[in-house]
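In: Below are the sequence and a predicted model; questions follow.
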Amino acid sequence: MSGLLALLDDVAGIAKVAASSLDDVASQALKAGSKAAGAVIDDAAVTPKYVAGFEASRELPIIWKIARGSFRNKLLILLPIGLLLANFAPWLIAPLLMLGGAYLCFEGAEKIYHLLVPHDTHHITPEDVPGDPAHLEEQKAAGAIKTDFILSAEIMTIALAAIPASSFWMEAATLAVVAVGITVAVYGSVALIVKADDVGLWLAQNGRIGALRAFGRGLVRGMPYFMRLLTIVGTAAMLWVGGSIVTHSLKELGFGGLGHVIHDWAYAAAHAVPEAYAGFVEWTATATLDGIFGLALGFLLIPVAARVVAPIWGKLFGTSQSH
């Protein structure tokens, strides 16, 4: 009997350790995932364009196809690469973070540049391209998965840098939770966004009470404005997160001057207001200054991307990169 009690006690101890480990993984994954906010919002804002023009019945299957590709990108390719970097070449993480942050800054600045300097663009839809719709669907999904790979690489690198030093398996579990959680969140949100118009139209036509029909009409009318708001928030988040990543990475590499200036200015702003608002003001000032730096860096990178990166990319892959 005493042996059985000892065994049960050991099992309970193991269960407590396992539960504690799961809590640690969940906590670290949440913190790491939150650091990738800019790329996540951009991913959710960009993906709906890949189903534009297709029949409503094909929208969710296309999104699921892209989501499966995103899982493969994160879990089968990027997670092993991230673990190898963390354990055998950690000195590469800061430079890679800088590249990812610079890319976010470039993406955000490019969106603003296109808004300030409009140019004629034509988005290809299934009606524009003759041929097999299934083949076009495969092309669209493949293009979305390639774009997802870039954004996923940013997300996983940011998450990896945010994970505190721990065991190999803890890092692997945390990255896996981040990968699955963010992919579900992004493509679940994309599915809701894409189908919101259809839901609104159905409610407007079939709602049993006037309030439901009015809500449906409001949903249909409001979605274009929501998409614009999502684009604005995504752009601001890209510039803020991208600028913050670059400044922190520079500090890791021994060039902390810019980070110190931003910290000092934010600290001064926080102490210019009542103490109750100091924390909020300091955070807002830091995010704003990071965003301004990100915008400036992004504008500097636009000609570099157009005159250097795009031609090289075109020669290597036979096409120009666009996002």
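Out: Great, that's in hand. Residues are numbered from 1 along each chain as shown.
In: Could you use CA atoms for every contact and neighbour count after this?
Out: Noted.
In: any idea where the helices of this protein begin and end?
Out: Under the criterion DSSP state H, the chain contains helices at 2-35, 37-46, 56-71, 79-88, 93-116, 133-162, 168-206, 210-252, 257-270, 275-304, 310-317.
In: For these, please prepare TSV with the additional fields distance to residue 125 and mean neighbour count.
Out: Shown next, in TSV, are those (distance: least, CA to CA, whole Å; neighbours: other CA atoms under 10 Å):
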stretch	distance to residue 125	mean neighbour count
helix 2-35	34	14
helix 37-46	16	22
helix 56-71	13	18
helix 79-88	34	16
helix 93-116	21	21
helix 133-162	9	20
helix 168-206	16	19
helix 210-252	18	20
helix 257-270	45	16
helix 275-304	27	19
helix 310-317	23	13
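In: In addition, the following structure is provided for comparison:
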Amino acid sequence: MSGLLALLDDVASIAKVAAASVDDVIGQATKAGAKAAGAVIDDAAVTPKYVQGFDAAREIPIVWRITKGSLFNKLVILLPAALLLSSFAPWVISPLLMLGGAYLCFEGAEKVAHLFGGHHDEAAVPKGDPVHLEEQKVAGAIKTDFILSAEIMTIILAALPPSGIAMKAASLAAAGVGITALVYGGVAAIVKADDLGVLMSLRGRFAVTRAVGRGIVHGMPGFLKLLSAVGTAAMIWVGGAIVIHGLYELGFGWLHHHIHDIAVAATEAVGRAPGAVEWAVTAFFDGLFGLALGMALIPVANKIIAPLWGLVSRLLPGTSAGR
């Protein structure tokens, strides 16, 4: 009997350790995933355009196909690559983060430039064979997701505390799955919101239900524009913050210290909500730097990188030019 009790006690101890490990994994994944907010918001803002113009019955299946592609990107390709880097070349992580941050700044600044240049991104209505067009859209969405997922996974990896490779792998996987579910669950809700609004406006039993339905239908275009604007701002802000922090870690901390001093001075001048004021001022200057960096990178990308990539694409069979 005592042997059985001892065994049960050992099982209970193992279960407690396992539960604590799960809590640690979820906690680390949540904290690290929050660092990738800018890329996550942009991912959610970009994806709905890939289902615009298709039959309503194909919207959720398309989102599900993109979701599966995103999970493959994160768990099968990027997670092992991230673990290899952290184990054998950890010094590469900070430069990669800075490169990804610069890319976010470039993408955000390009959207701002198009906006003020009068070039608005209007979703074209797909024409031609629906099956072929769906394949093209899904493939394009998964390629875009790969770039954003690479940035997300790198940010998460850099934000994880020192731990064993098993804990890192579990935390990265948990964060990747959680972010994917959050992004594409939100995308699915967004793309079906107008259908829900139409249903409520036509079949609602009460006047208020029908009014809410009409409000959803009329409000969705504005909401999508707002989401796109928030995503762009988040890209620029997060990208700028990543580059500034990377420069600080590489020994070029003048800008980081200068922004910190300004934020502290603003906090002392306001005298209230010091945490919120310091964050807002820091985010403002991070975003300002990100926008300036992105604008500077636009001609570099268009006049140097794009022609070079076009040359490489012609030399290597099977490589497609352009972004």
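Out: Received the coordinates, thanks. Bear in mind the structure is a predicted one, so any value in this text is a computation, not a measurement.
In: returning to that earlier point: which of the helices of the first structure sits closest to residue 123 of the first structure?
Out: Among the helices of the first structure, helix 133-162 comes nearest to residue 123 of the first structure, with 12.1 Å by CA to CA.
In: Can you lay out the helices of the first structure as TSV showing distance to residue 127 of the first structure?
Out: Below are the helices of the first structure laid out as TSV (distance: least, CA to CA, whole Å):
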stretch	distance to residue 127 of the first structure
helix 2-35	38
helix 37-46	21
helix 56-71	14
helix 79-88	38
helix 93-116	25
helix 133-162	9
helix 168-206	19
helix 210-252	21
helix 257-270	50
helix 275-304	32
helix 310-317	27
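In: among the ones you listed, which is nearest residue 126 of the first structure?
Out: Comparing the helices of the first structure by CA to CA, helix 133-162 comes nearest, at 6.8 Å.
In: OK, contacts around the nearest residue to residue 54 of the first structure once chain neighbours are set aside?
Out: Leaving aside its chain neighbours, residue 54 of the first structure sits nearest to residue 126 (6.4 Å; criterion: CA to CA, 6 or more residues apart in numbering). Contacts here follow CA atoms under 8 Å, 6 or more residues apart in numbering; on that basis residue 126 of the first structure touches 53-54, 133, 136.
In: Looking at these, spot the one nearest residue 191 of the first structure.
Out: Among the contacts of residue 126 of the first structure, and counting by CA to CA, the member closest to residue 191 of the first structure is residue 54, at 14.0 Å.
In: Pull the number of nearby residues for the closest one.
Out: Per other CA atoms under 10 Å, the neighbour tally for residue 54 of the first structure reads 16.
In: Tell me how far it lies from residue 267 of the first structure.
Out: Relative to residue 267 of the first structure, residue 54 of the first structure is positioned 51 Å away (CA to CA, to the nearest Å).
In: Also residue 41 of the first structure?
Out: From residue 41 of the first structure across to residue 267 of the first structure, the span is 28 Å (CA to CA).
In: same thing with residue 301 of the first structure?
Out: Counting by CA to CA, the gap from residue 301 of the first structure to residue 267 of the first structure is 29 Å.
In: try residue 233 of the first structure
Out: On the measure of CA to CA, residue 233 of the first structure and residue 267 of the first structure end up 25 Å apart.
In: Out of the contacts of residue 126 of the first structure, flag the one nearest to residue 187 of the first structure.
Out: For those, the residue nearest residue 187 of the first structure by CA to CA is residue 54; the value is 17.3 Å.
In: so who does the residue opposite the closest one in the second structure once aligned touch?
Out: Counting by TM-score structural alignment, residue 54 of the first structure lines up with residue 54 in the second structure. Contacts for residue 54 of the second structure (CA under 8 Å, 6+ apart) come out as 125-126, 130.
In: With distance to residue 74 of the first structure added, can I get the contacts of residue 126 of the first structure in CSV?
Out: Formatted as CSV, those follow (distance: CA to CA, whole Å):
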residue, distance to residue 74 of the first structure
53, 28
54, 27
133, 28
136, 25
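In: wait, which of these is closest to residue 294 of the first structure?
Out: For these, the closest approach to residue 294 of the first structure (CA to CA) belongs to residue 53, at 33.6 Å.
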